[in-house]
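Enquirer: Got a predicted structure here, sequence first:
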Amino acid sequence: MDFAQLNAWYSQSQRRTAVSLLMKRVGVTRTRAECFVRLWIYLLVKQLQESQPRIKPPLAKLELLETEVQCTHREAAELFYCDSERGSDRAAGMMLDKLEALGLIKKHFDGNTTAIEIQPIPEILDPAKPQKPVQLQLDNFNPRCDAITVANLLATNYNWMNRNTNAVTYKIAKILRLLASQYSKGMRVLRRCDNLNPVGFYLLYPTATSSEVNFFSVPSKSLHLSSISDIDPFNMALPGDQNCQSVFVRSWMIEPQYLSEYRIDFLEDAQKVLVEMQTDFPNLCDLYTLMIHPGYEKQALALGFHKTNSDRQLSIYWMYLPLDRFLALNIKEALLKL
């Protein structure tokens, strides 16, 4: 079977798909996968032609052989190397040995000829159906149900910063529940519709006037979730506080696989929540965030945030944006280039 016949029976795009699936197996290189797929096509056609002499290409799909089929090393060499420099019979025999060692085929030699049996390959015989995309919904943070899941989500930010896997998830969960008991309006989640688990979270923290000086100090001194100290450097303003002017975006993140699709919705939701917060804090005018994970830097800059105070010890820094400008922003237009 030459290369043209191979393409006629099973197209190059079909073979490419099968090769990609096979390469997920340990030890299966692209060359080995391609040789195996060619061998499967050849043996299947050879068997079908014995029972159906008038059969014509193409094959609808790859199927298991009914019985083992004879195949010499010469046949295998012509098949494996039909589109490249001629490989030897010995090289083809070594490839068959490798395919057998990988569990893709079984071969039997009776002293004269080699018979080959294709082993069941579930990923090709019964390919998984594409999963329906997970739908997400915006919702309020539920301290009873969401604290642990969100704490694990947030811990990834601090694990990256500290270069370890020991972020105190327990502490984060306790803090989230405490903050929710004080003022939960600024705590929102992006929740899976199927299992209700949060995959995104933000925390808009109305900051008491006494704590605003932190926005102009060394950023590392304002870390709380990842710090050893149990003392929060920030105090929360209570609804009705006429002196509260600042909102601290203490958290804003979405699991990477959902970020591109739901980023705009989550930011637009934050705009709506900030408008609602203005009824509780009528003099809000400043928006601050602490840039911890570099993955969100481009987003912050696109929204209009600019860097203020940096830290000499850690690669974190304060960013600022006037609240009115954020509320007037067309999020979709602002993020077009992301």
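Expert: Noted; the coordinates are in hand. Numbering: from 1, shown residues only.

Enquirer: Please count neighbours and contacts with C-alpha atoms only from this point.
Expert: Fine.

Enquirer: which residues are in contact with stretch 174-194?
Expert: 134-141, 143-144, 147, 151, 197-205, 225, 238, 254, 266, 273-274, 277 (Cα atoms under 8 Å, 6 or more residues apart in numbering).

Enquirer: Same check on stretch 326-338?
Expert: Identification of contacts with stretch 326-338 by Cα under 8 Å, 6+ apart yields I264, L267, E268, Q271, L274, V275, K298, Q299, A302, L303, G304.

Enquirer: any idea how far the first one lies from L329?
Expert: What it means is I264. 12 Å (Cα to Cα, to the nearest Å).

Enquirer: Kindly report the same for the second one.
Expert: As judged by Cα to Cα, L267 and L329 stand 10 Å apart.

Enquirer: just the fifth one next, same as before
Expert: Using Cα to Cα, L274 is found at 13 Å from L329.

Enquirer: Neighbour count for the two, which is higher?
Expert: L274 (21 against 15; other Cα atoms under 10 Å).

Enquirer: Which strands or helices does the helix or strand harbouring the more buried one pack on?
Expert: Assigned by DSSP states H and E, L274 belongs to helix 256-280. Secondary-structure packing of helix 256-280 (3 or more Cα pairs under 8 Å, 6 or more residues apart in numbering; DSSP states H and E): helix 323-327, helix 331-334.

Enquirer: Use this one as the comparison:
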Amino acid sequence: MSGLPAFRPEALEQWLPRTLQNHYVDLLLRRIGMTRRRADCFVRLALYLFLKNCQSRKELPKPPLTELSFPQGWVECSCLEAADVFYSDRDRGGDRAAGMMLNKLVDLGLIQKQFDGNCTQVKFHAMPDLLKSDAKNLHISFAIDAFDPRSDAIPIANLLANNYNWLNRNNDAVTYRIANILRDWASQYTAGLRVLRRSDNQNPVGFYAFYPTKRESEVKFFEPPSRGLHLSQVADVDPFQMALAGDETCRSLFVRSWVIDSDYRQAAQMELLLDAQQTMKKMQQDFPNLWDMYTLIIHPSYAELSLALGFQKTNADPKMPLYWMYQAVDRFLKLDMQNLMRDAQSLN
């Protein structure tokens, strides 16, 4: 950390006591895909770059700080600096490992990273709001029920469109298209469309779509994933045909959507997972030979959740950052969700 001798990693605790750092680590551990090591690296990185940013503006605060603060805008941070922050207390870990950790924090939606041709720069997402939202939403309760095509289509389409923005920058009428597609699905088979709502105002804050797939469409799960896109692409023809209730040849369930507003993800994820198991059991009554589950990983922040639920990667796309994942329906239904999520958060 050339030029910042006061900010040696061993001095960071003088600026933010370890007890306070651990408080923020514990908050972050409630996020899917977060481990204690990743959370600790994130907190130390935020603290270091906040101080670096303050020093560059000649507005350095007096220690100790009473809360974790975040730098504004882009701040330079080389992999060598990050390594010093992440691994100063360990024998292992160099600039390559630090670069991989930065990439993981990007995948988790915590930071952005760019290289301007000379140096790496890091920008933090709105983490102060996210961290404080835990207290703000502590007393909010949720309800999960069926998708209502009359009132839910537009707000849920907005949620899904935001989820696809990182992949497809062409936003021409995307929300309108998605809303109409959801309504079409509901007119065919609505049992697999479930909505997470705030109990106080009934506003949708989450959604999943379990799509029973006709036998003729199953081959699509073994083709390049980009050929399976529909909601995020401007295409007239859906590559997958929906099976209708009573179809005994239907063996495959496609998890076509799974999204929760980031402000509520930690508070409501477990409720939605438990509801998903109950929904799948009901769908088995309509499709007695439902054996296979597939999902298409579009946003990287959901990859960790899929892996924790036992999904296995099958085939990746040669041209886009997409891949199929598979899980057996019987195994999914046997998962102990509460223990599984608790164990996933404690992994190193």
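Expert: Now that the structure is in, tell me what you want to look at. In this text, all values refer to a predicted model and were calculated from it rather than measured experimentally.

Enquirer: what's the TM-score here?
Expert: The TM-score (TM-score structural alignment, normalised by the length of structure 1) is 0.61; 223 aligned residues with a Cα RMSD of 2.7 Å.

Enquirer: of all the helices and strands packed on helix 256-280 of structure 1, which lies closest to L96 of structure 1?
Expert: Closest of these to L96 of structure 1 is helix 331-334, at 55.3 Å (criterion: Cα to Cα).

Enquirer: In the closest one, which residues are buried?
Expert: Buried positions in helix 331-334 of structure 1, judged by neighbour count with 16 or more other Cα atoms under 10 Å: I331.

Enquirer: what are the ranges of the helices in the stretch 151-300 of structure 1?
Expert: 169-182, 256-280, 297-303 (DSSP state H, counting those that start in this stretch).

Enquirer: can you put those helices in TSV and add distance to P322 of structure 1?
Expert: Converted to TSV, the helices of the stretch 151-300 of structure 1 look like this (distance: least, Cα to Cα, whole Å):
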stretch	distance to P322 of structure 1
helix 169-182	24
helix 256-280	12
helix 297-303	11
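
Enquirer: Let me know which of the ones you listed is the nearest to R38 of structure 1.
Expert: Of all those, helix 256-280 sits nearest to R38 of structure 1, with 35.1 Å by Cα to Cα.

Enquirer: so where is that closest one in structure 2?
Expert: Helix 256-280 of structure 1 lines up with residues 262-286 of structure 2 when matched by TM-score structural alignment.

Enquirer: gap between the alignment partner in structure 1 of Q312 of structure 2 and N140 of structure 1?
Expert: Applying TM-score structural alignment, one finds that Q312 of structure 2 aligns to H306 in structure 1. Noted for H306 of structure 1: a distance of 29 Å to N140 of structure 1, by Cα to Cα.

Enquirer: now swap in K221 of structure 1 and tell me
Expert: 29 Å.

Enquirer: Compare neighbour counts for the two and give me the winner.
Expert: A direct count of neighbours by other Cα under 10 Å for K221 of structure 1 and N140 places N140 higher, at 15 against 12.

Enquirer: For the more buried one, list the residues it contacts.
Expert: Contacts of N140 of structure 1 by Cα under 8 Å, 6+ apart are K185, M187, R188, V189.

Enquirer: ok, the residues you listed vs A18 of structure 1, which is closest?
Expert: Nearest member of the contacts of N140 of structure 1 to A18 of structure 1, counting by Cα to Cα, is V189, at 39.4 Å.

Enquirer: Neighbours of the closest residue to that closest one other than its chain neighbours, how many?
Expert: Excluding the flanking residues, the one nearest V189 of structure 1 by Cα to Cα, 6 or more residues apart in numbering is F201, at 4.4 Å. The local packing of F201 of structure 1 (other Cα under 10 Å) involves 25 other residues.

Enquirer: Could you find the counterpart of F201 of structure 1 in structure 2?
Expert: Counting by TM-score structural alignment, F201 of structure 1 lines up with F207 in structure 2.

Enquirer: So its match sits against D261, correct?
Expert: No. When contacts are counted by Cα atoms under 8 Å, F207 of structure 2 is not listed as touching D261 (9.2 Å).

Enquirer: Mind listing the shared neighbours of these two?
Expert: With Cα under 8 Å, 6+ apart, F207 of structure 2 and D261 have no common neighbours.

Enquirer: Span of stretch 291-306 of structure 1 from start to end?
Expert: Span of stretch 291-306 of structure 1 from end to end, Cα to Cα: 11 Å.

Enquirer: List the buried residues for that stretch?
Expert: Residues of stretch 291-306 of structure 1 classed as buried: M291, I292, H293, Q299, A300, L301, A302, L303, G304, F305, H306 (neighbour count, 16+ other Cα under 10 Å).

Enquirer: rewinding a little: so how far is the match of helix 256-280 of structure 1 off the chain centroid?
Expert: A distance of 16 Å separates the centroid of the chain from that of stretch 262-286 of structure 2, by Cα atoms, centre = their mean, to the nearest Å.

Enquirer: Enumerate the positions of it that are buried.
Expert: By 16+ other Cα under 10 Å, the buried positions in stretch 262-286 of structure 2 come out as 263-269, 272, 275-277, 279-281, 283-284, 286.

Enquirer: And the strands in the stretch 151-300 of structure 2?
Expert: 193-198, 204-213, 252-260, 292-297 (DSSP state E, counting those that start in this stretch).

Enquirer: same thing with the stretch 1-150 of structure 2?
Expert: Using DSSP E, counting those that start in this stretch, strands in the stretch 1-150 of structure 2 cover 75-76, 111-115, 120-124, 142-146.
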